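**Student:** I need the structure of the sequence given here:
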Amino acid sequence: MIFAMRCLANKLLQYENERVNMNYIKNIKNIKNIKNINLAVVLMANWIVDIIIGCILMFGLGKIDEKYLISTLVVDLVFMIVVYIFEYIKKNDRYDIWIKGFIVAKNIYLVFYYMEHFCGSSKNINPLDVRFWFNGLIYVAIMVFIFAIFYRLPATVITFNVFTFILLIVNLFLVDERGLPFFSADLFSIGTAMEVAGNYTFKEWPQYLCIFIWFLTSTVTTIYVLKMQTKTKPEKTKFNVLIRLACLGFVFGVLTLFLKTNIMVDSGIETYFWKHTKNGVVLNLMMDIKYSKLEIPEGYDVEELEKIANKYKGTEGDGKTPNIVVIMSESYADLSVIGDFETNVEIMPFINSMKENTIKGKMFTSVYGGSTADSEYEFFTGDSMISYPNGAVPYQTYLKGTKFMSSLVRNIQKAGYTTISFHPNEASNWNRTSIYQALGFNKSLWIDDVKNPEFLRNYVTDECDFNMIIDEFENKKADNPLFYFNITMQNHGGYLVKGYENTVEITSGSGKYPKAEQFMSVARETDKQVERLISYFENYEEPTVVVFFGDHQPKIDSNFIEDMLGGSMDNLGIEELQKLYQTPYFVWANYDIEEKEDYDISLNYLSTLLCKTAGLPTSAYQEYLAELSEKFPIINGNGVVDAEGNYYTKMDALEKFDELITYESFIYNHMYDKKGYISSFFEK
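**Tutor:** Next up is the predicted model:
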């Protein structure tokens, strides 16, 4: 009996265990089914959001085309299906690595696609192009580097997506406002950018919002899938340390590949710094970093430079010391150099009419839409930006902390001049406080020195600005020559400021160009104030020379430029490109000087032209520049135009002409070779 009862009890226990196990297995299957359903819902919701946002961008905002939208949605869907299939058939944790790999790859690919399309690169790079794979490799390296820091995929994905989203928005804004992408040197200009950001209109905010939603949904979906997988808490084991070291080794290898080898050039990739859409955002940035270091010029030899320098002698001038006023007019330009168009009123009637005692023409600058400090640098030093990496701002990078700079200012002081600078904005912009001390100004005036300033579109007016000049000359001592350097602010971008009524309207063509019209409206006011200032000095009792030039062209409507040039800005040759780097200039005197019209030069020669016109002493370096200008009247950051009118890119010119290599060596010696500095050549 007892044996029978034991057998029955064992049978009942076995049955109960089997029932519990079956329920457990059933519960596990139910949980898996629920997870699969939830995953399907999340993936489908992500895809639907992509469709909605894509349609808004295509039909509502016109920011993407049908081909791009369809290809993006197809690739997105394929990745999602693969992830779901692996999750559905998953039998053990070994499947997790494949699921994680596919969802992270999907995230990287879509971020890559978003970045390149919205920045205009997707039409130039494709999977059959090496630039596509180079960009992809850089994106992977960024992701791997972040993973080496956090060692958690969710945190890595979030950080990667936030970083790339910020980079995308910054690039979109900079391209829209200045026509150039983000450069590494821009990190040193954040303070200056913040000072003037208030006048820029974020008119593309609907596009930015759509991109943000796209990034957000991709991030949330990726994190959700990663969280579904087996949760393993990272342990501080030797294996994990090796994984991190391997990740850092991979990143180091990628950096070495791009920065220390010639793989980009050997692959036929050109340095399209102004055509950032040719190479892709991150590859272009990598090229910028590679070439951003100021290298010692090839064949640099101080002894050889001294031999060349000894061939030139400075001059003592004609003994005259006329007052000198130099006005660098913010963003002032004659847009007709880009192409022909008609307006309801003339933009610069007075400046166009100047002939008597006037030298004038087109000034070739090295910057477009910004980086005013580079134009200052070229004027003061006679050095050209051709020797610097694209996007460089010497004031903020290479010359930071410099206590002494051989310059026009110091040389002119030795002729008995008092030197004053005035800029109606913050002194801290572009590191000007310390730079102007290094240049040698006796006194510098800023916005805080302006009593009762008047503003136009939130910037000090040229009328108010020029009143400061007139006041200084009204109160100056007789027979004490004055050098007055002025940077205006009135015409600064942006050019969609609400509440300002444009006075200029483009009457030709069918396009809409609101930025161009607002710019020309304020530039027209500058012409009026220039006429008033010249009228004042015409009656001034002391001999005076006035120099006026625009620091760079404004960044206006892209469609205006393309309509004027008759083609896309992405496909500009060097001659067409240089049309965007021309501004008006004139040298005028209230006494007799030799007159010249259509006398086109680059900005690095302007201070030499000023000294020779005013009869001032010149340094041996200025005599060298005067001779160089006879063969190369135009040298700027983009390239060279020779005396026969032939255009050369920067790279081609430096390879073709030994004279430019010598010029580069002099520039390096002038500013950076403290031991081998040839003072007798640069200083008067």
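
**Student:** Going by C-alpha atoms from here, please, whenever you check contacts or count neighbours.
**Tutor:** Fine.

**Student:** State the distance from residue 183 to residue 137.
**Tutor:** Per C-alpha to C-alpha, to the nearest Å, residue 183 is found 20 Å from residue 137.

**Student:** between the two, which one's more packed in?
**Tutor:** residue 183 (20 against 16; other C-alpha atoms under 10 Å).

**Student:** surely the more buried one meets residue 389?
**Tutor:** No. Counting by C-alpha atoms under 8 Å, residue 183 stays clear of residue 389, with 10.2 Å between them.

**Student:** which residues do those two both contact?
**Tutor:** The contact sets of residue 183 and residue 389 overlap at residue 288 (C-alpha atoms under 8 Å, 6 or more residues apart in numbering).

**Student:** Check the offset of stretch 131-147 from the chain's centre.
**Tutor:** Computed by C-alpha atoms, centre = their mean, to the nearest Å, the chain-centroid distance of stretch 131-147 equals 22 Å.

**Student:** To compare with the earlier structure, here is another sequence to fold:
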Amino acid sequence: MKQISDKIQNSRPASIILTIWALCGFPLLCQLFTEWVRIGEWHETVRAFVRQLPLALLGTVVLSLIMTGIYILSRRIWISTLVVGLLMLTGSFVNFYKITYRGDPLLPKDLLLAVDAAKISSGLGLKLTYQMGFFFFFVALSVCVLLPVRSVFAKKGWKAFGARVLICLVPAALCGVYLKTVLWNKKVQTHFGVDTSQFYPMQSYQKAGFVTAFLMYFGALEPAVPEYYSPETVQAAAAALPVGEHSTQKRPDVVVVMLESYYHLDNLPGLVCDTDLTKNYDRYAKEGISGDYIPDKYSGGTESMEFGALTGFSTSFLPTGSIPYMEYVNGEFPCYPRFMKEQGYKTIALHSFDLSIYRRNEVYPAMGFDQVYGRDDFVSPAMHGNFIDDTETARKVISLYEDATADGSSVFMHTVTVQNHIPNQPGEYPEDYSVNITMPGISDYSAQSLKSVATGLRDVDDAIGILLDYFSQSDRDVVVLIFGDHQTAIGDQEGKELLDELPEFTQLSDEEKELRTHHAPYLMWSNFETRNAETAGAMPPYQLLATMLKDYNVVRPAWFDWLADTTTTLKGVNLGRVIEPDGTVGGIVAGANEKQWKVLHQQKILQYNAMFGDGSAKQRMYQ
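**Tutor:** This next block holds a predicted model:
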């Protein structure tokens, strides 16, 4: 080995050839290995990569320029190989597990969640796959081969280093120009069938490969200004909002509860359970308004649904992969909690987990919450794994509510639970505590994971019963919105989950799979007005609170009034599609009819102005 090393070190042609291979061949092969990690099957990976090759070559240019810059600075080609190799290894690992648990790939905006993801993933038991092992071996072998390669930048010292820094500006400038003129060019993206504005980017990643798609989405981080946006169109849109008649609106206490990973297991054919997992939900649905809505995400991204419900803002109008709490909610942010605070209500937020996740410790005050409580405010709560039991959270809600209303004040209270958070692995609950389930044709691992999920869902239903039983006996008027944030992946193992074992699911089209995994229940109920098992149909998250407030005639701003009124034209947009007035998911947004376009155009203008513009419409929106 030493003889080979000496020959490479003393041979200038060999050094040049290996350097060229490192700068060109290595980044291309790294992309092949990244796709292998994602896909799993080697032959399928090769076929997919051949189709991706033109776009993979576009991504290779950027990686080569990055490696060139590191090489110039460090004078060692093996260092640039090691740095880029480790970045690609890390990216392939995170991308694989994000797809596994969330169903969508790693996006540039996900980098904002690096710290939060590390806190949550510590309990997931993530393991390396053998594909990742081969990838690591390839990187390590490449570095070892390149260790003896001579550098063309032989001089040492500060002057030489300064010169290399100046030379580095060349590949940096070329990289910037290349990104702007090629990878971020809409015409280039359209030519290759990549659409960075689509809500779910998996198709783009499958066409372009991880590196090229990731870099393309880097060029779409900023919110797009709506078409025809101007002071005049903002003023016209604001003027068209309804005038709030607060004197005729009811002023009960308003309680919102978002339940982690709460949904009904009706998408699992053949499931038999010895426990009624929805008895309390069903009991109160007979007195209220209930149904399924369409969440933004699958198996994660809780804050997107929370943000939509509390603000009435659509994440469909934000850059793909946006994380509003991490990016946009600062200062005095316009939303319903702030409106209620201005109406004289006490505003309380409770999350039974770490408040630093999604910056809730900063976001909640920015949204107008006067009192904010988190995991540390519970005293010796019952736990399941790392998470506080949802029934404990229900009792905490009641305790905080009683304290807040003791002086007769009106209250707006928002709660987020956490018990049913992934990983939902086998054995999360003691055997004598767990519900019993049977489901034919699935693996034992999936069956045991499903058992954990079902047990958690039973506890969630118990929490619903505790809350609504309490409020049904209250002598104060209360209106309650309860909704699950999203469905959750069950039995994740080596990139596969329970749904991947079911022919009834795997035989569906990609569109049908998306719709099957993007619905979760909601329940709107009050103790002062009984409904006869009504439904408001399917809707996006941003219509949930607006719809409930309108239906029960609860005090609300003009913005929420307008949103509820628009449901006769469309229920909203989500998953890149129009939700029709009857709740069915229609065609893509580009195919909306003229009336729907008019509503969406006004909605985009007002939301953009409130979030990113001069805010001139906010007073009218929240009057």
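
**Student:** Superposed, what's their TM-score?
**Tutor:** Superposed pair, TM-score by TM-score structural alignment, normalised by the length of the second structure: 0.86. Supporting alignment: 596 aligned residues with a C-alpha RMSD of 3.2 Å.

**Student:** ranges for the helices of the stretch 1-150 of the first structure?
**Tutor:** 2-55, 66-89, 94-118, 130-150 (DSSP state H, counting those that start in this stretch).

**Student:** sorry, that was for the stretch 201-350 of the first structure
**Tutor:** Assigned by DSSP H, counting those that start in this stretch, the stretch 201-350 of the first structure shows helices spanning 205-228, 238-259, 263-266, 281-290, 302-309, 349-353.

**Student:** Can you check which part of the second structure the fifth one sits on?
**Tutor:** Which is helix 302-309 of the first structure. Using TM-score structural alignment, helix 302-309 of the first structure lines up with residues 231-238 of the second structure.

**Student:** again with stretch 188-195 of the first structure
**Tutor:** Using TM-score structural alignment, stretch 188-195 of the first structure lines up with residues 112-119 of the second structure.

**Student:** do the same with stretch 520-528 of the first structure
**Tutor:** Going by TM-score structural alignment: stretch 520-528 of the first structure matches residues 454-462.

**Student:** can you give me the offset of that stretch from its chain's centre?
**Tutor:** With C-alpha atoms, centre = their mean, you get 24 Å for stretch 454-462 of the second structure.

**Student:** how big is the offset of it relative to the first structure?
**Tutor:** Taking mean C-alpha distance after the TM-score superposition for the first structure, the mean distance separating stretch 454-462 of the second structure from the aligned residues in the first structure is 1.5 Å.

**Student:** quick one: residue 446 of the second structure from residue 492 of the second structure, how far?
**Tutor:** 8 Å.

**Student:** Now do the shared contacts for the two.
**Tutor:** Counting by C-alpha under 8 Å, 6+ apart, the common neighbours of residue 446 of the second structure and residue 492 are residue 498.

**Student:** Wait, residue 279 of the first structure touches residue 123, no?
**Tutor:** No. Here residue 279 of the first structure does not reach residue 123: they are 10.5 Å apart, not a contact under C-alpha under 8 Å.

**Student:** More neighbours: which of the two?
**Tutor:** A count of neighbours by other C-alpha under 10 Å puts residue 279 above the other of residue 279 of the first structure and residue 123, at 26 against 11.

**Student:** Map that one across to the second structure for me.
**Tutor:** So residue 279 of the first structure corresponds to residue 208, using TM-score structural alignment.

**Student:** what's the answer for residue 77 of the first structure, then?
**Tutor:** Checking with TM-score structural alignment, residue 77 of the first structure has no match.

**Student:** number of nearby residues for the closest residue in space to residue 77 of the first structure that isn't next to it in sequence?
**Tutor:** If the residues on either side of it in the chain are set aside, residue 77 of the first structure comes closest to residue 47, at 7.1 Å by C-alpha to C-alpha, 6 or more residues apart in numbering. Counted with other C-alpha under 10 Å, residues neighbouring residue 47 of the first structure total 20.

**Student:** The second structure: which residue goes with residue 47 of the first structure?
**Tutor:** In the second structure, no residue is matched to residue 47 of the first structure (TM-score structural alignment).

**Student:** returning to what we had before: give the buried residues for the match of stretch 520-528 of the first structure.
**Tutor:** Neighbour-count burial for stretch 454-462 of the second structure, with 16 or more other C-alpha atoms under 10 Å as criterion, is recorded at 454, 455, 456, 457, 458, 459, 460, 461, 462.
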